[in-house]
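Participant: would you be able to build a 3D model of this:
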Amino acid sequence: MSNTFSQHLADEAQTVAMGARLCKYIKDGAVLFLHGDLGAGKTTLSRGIVQGMGHKGKVKSPTYTLVEPYELNEVSIYHFDLYRLGDPEELEYMGIRDYFSPEAICIVEWPEKGRGFIPNPDLNVEMAYDGQHRNITVSATSERGQQIIKQLGQDA
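Facilitator: Below you'll find the model as predicted:
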């Protein structure tokens, strides 16, 4: 069984669609670490996940607030953007551990800035430039993550 899933994303619409596809398999909770350069599509993918779970409003990057919560009927989603985090210890003051319940979906952009204060992910998601397009690689880092990858592969 493969522990990775990769796909070429031609445009923003395909990136959003990939997030909506992914949300089908993380609806029971997961921790996702999103990696990639600025503008690589991390927030766009997050928008697809959040809207795919039923959110009807805008999905913005929580660059200045650090976390944007989405309390939906069947799931709580917490979208973190740690890009501007000065010191990972700041996460303790905001009660970071309270967000990471087993049934919550936690999407973390720039997770390396919170090292030591956030739990290990179920999935590492790498977003990379390919000219004007993007490539996404999703890697499992837990048993839960492996189940998600398996389902993604079967859905391809």
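
Participant: CA atoms for contacts and neighbours, from now on please.
Facilitator: Will do.

Participant: mind listing what the residue nearest to the spatial centre of the chain touches?
Facilitator: Against the mean C-alpha coordinate of the chain, by C-alpha atoms, centre = their mean, the closest residue is residue 107 at 3.5 Å. Residue 107 is in contact with 31, 32, 33, 34, 46, 77, 78, 79, 80, counting by C-alpha atoms under 8 Å, 6 or more residues apart in numbering.

Participant: pretty sure the last one contacts residue 113?
Facilitator: No: taking contact to mean C-alpha atoms under 8 Å, the distance of 11.1 Å between residue 80 and residue 113 leaves them out of contact.

Participant: residue 48 reaches residue 15, doesn't it?
Facilitator: Yes: taking contacts as C-alpha under 8 Å, residue 48 lies within contact range of residue 15: 7.3 Å.

Participant: comparing the two, which shows the higher neighbour count?
Facilitator: residue 15 (28 against 25; other C-alpha atoms under 10 Å).

Participant: out of everything not next to it in sequence, what's closest to residue 71?
Facilitator: Leaving aside its sequence neighbours, residue 71 sits nearest to residue 77 (C-alpha to C-alpha, 6 or more residues apart in numbering; 6.4 Å).

Participant: also this sequence, please, to line up against the first:
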Amino acid sequence: MKKQYLTVSPSQTKKLGETLAREILKTKPKKIAQILGLEGDLGGGKTTFLQGFARGLGIKQKILSPTFVIMKRFKVESLRFEGFYHVDCYRLKKPKEILDLGFKEIISNPQNIVVVEWADKIKKILPKNSLILKFKFVNKNSRKIWLMKRRS
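Facilitator: As a prediction, the model looks like this:
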């Protein structure tokens, strides 16, 4: 599975995130958390996408990258999910640092949705079949975004 999207404004990038979140809310439960890894350059649209994604989950709080705290949890008002974890790996020096925050326990709970910014920094820790979104600058407002499953 590989899909490509082109967004031409921050609001379109948010809308794509919102749409994907609503689709995930309709999916059947899995044995582990629903995991999305976001990859791309600094300022590439990851947090903008995530703001729309959180809105699609019904989260009202403002979403900012948890760069300094690394992880934030939000409650999801859904029959399928309880917690939404926003993880930012930008400041990690080693992938194993994420494990000190209980990451394995969080991703083992099928009632969690976990979105990881800078997922390429912990790619060996992410389970197979995690969804990966790659963001690429086209110009000031436009982004190409690829959605695929992690295979290895």
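
Participant: tell me how they score on TM after superposing.
Facilitator: Comparison of the two superposed chains (TM-score structural alignment, normalised by the length of the second structure) gives a TM-score of 0.84, and 140 aligned residues with a C-alpha RMSD of 1.7 Å.

Participant: before we move on, the earlier item: the second structure: which residue goes with the residue nearest to the centre of the first structure?
Facilitator: Mapped onto the second structure by TM-score structural alignment, residue 107 of the first structure lines up with residue 115.

Participant: residue 51 of the first structure pairs with which position in the second structure?
Facilitator: Aligned by TM-score structural alignment, residue 51 of the first structure pairs with residue 55 of the second structure.

Participant: have a look at residue 80 and residue 113 of the first structure and say which one is more surrounded.
Facilitator: residue 80 (24 against 17).

Participant: that one: what's it in contact with?
Facilitator: Neighbours of residue 80 of the first structure in contact, by C-alpha under 8 Å, 6+ apart: 62, 63, 66, 67, 68, 106, 107, 108, 109.

Participant: hey, where'd the strands end up in the second structure?
Facilitator: Remark: strands assigned in the second structure by DSSP state E are 2-7, 34-40, 71-75, 83-88, 112-117, 131-137, 143-149.

Participant: top helix in the first structure by residue count?
Facilitator: helix 12-26 (DSSP state H).

Participant: and that one, which stretch of the second structure?
Facilitator: Under TM-score structural alignment, helix 12-26 of the first structure corresponds to residues 10-24 of the second structure.

Participant: and residue 98 of the first structure, what's its match in the second structure?
Facilitator: With TM-score structural alignment as the criterion, residue 98 of the first structure pairs with residue 105.

Participant: how deep is that match tucked in, by neighbour count?
Facilitator: Residue 105 of the second structure: 11 neighbours (other C-alpha under 10 Å).

Participant: my read: residue 16 of the second structure touches residue 49, true?
Facilitator: Yes: at 6.9 Å, residue 16 of the second structure and residue 49 qualify as touching, with contact defined as C-alpha under 8 Å.

Participant: leaving out chain neighbours, which residue sits closest to residue 23 of the first structure?
Facilitator: Spatial nearest neighbour of residue 23 of the first structure, excluding adjacent residues (C-alpha to C-alpha, 6+ apart): residue 49 at 5.1 Å.

Participant: which residues does that neighbour contact?
Facilitator: Contacts of residue 49 of the first structure (C-alpha under 8 Å, 6+ apart): 16, 19, 20, 21, 22, 23.

Participant: how about CSV for those residues, with neighbour count and distance to residue 73 of the first structure added?
Facilitator: CSV is the format used below for the contacts of residue 49 of the first structure (neighbours: other C-alpha atoms under 10 Å; distance: C-alpha to C-alpha, whole Å):
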residue, neighbour count, distance to residue 73 of the first structure
16, 24, 21
19, 23, 19
20, 21, 17
21, 16, 19
22, 21, 18
23, 22, 15
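
Participant: around the aligned partner of residue 139 of the second structure in the first structure, how many other residues sit close by?
Facilitator: Under the alignment (TM-score structural alignment), residue 139 of the second structure maps onto residue 131 of the first structure. Residue 131 of the first structure has 8 neighbours, counted by other C-alpha under 10 Å.

Participant: contacts for stretch 119-126 of the second structure, please.
Facilitator: So stretch 119-126 of the second structure is contacted by 37, 38, 39, 89, 90, 92, 94, 95, 96, 98 (C-alpha under 8 Å, 6+ apart).

Participant: are any of those residues buried, and which?
Facilitator: 37, 38, 39, 89, 90, 98 (16 or more other C-alpha atoms under 10 Å).
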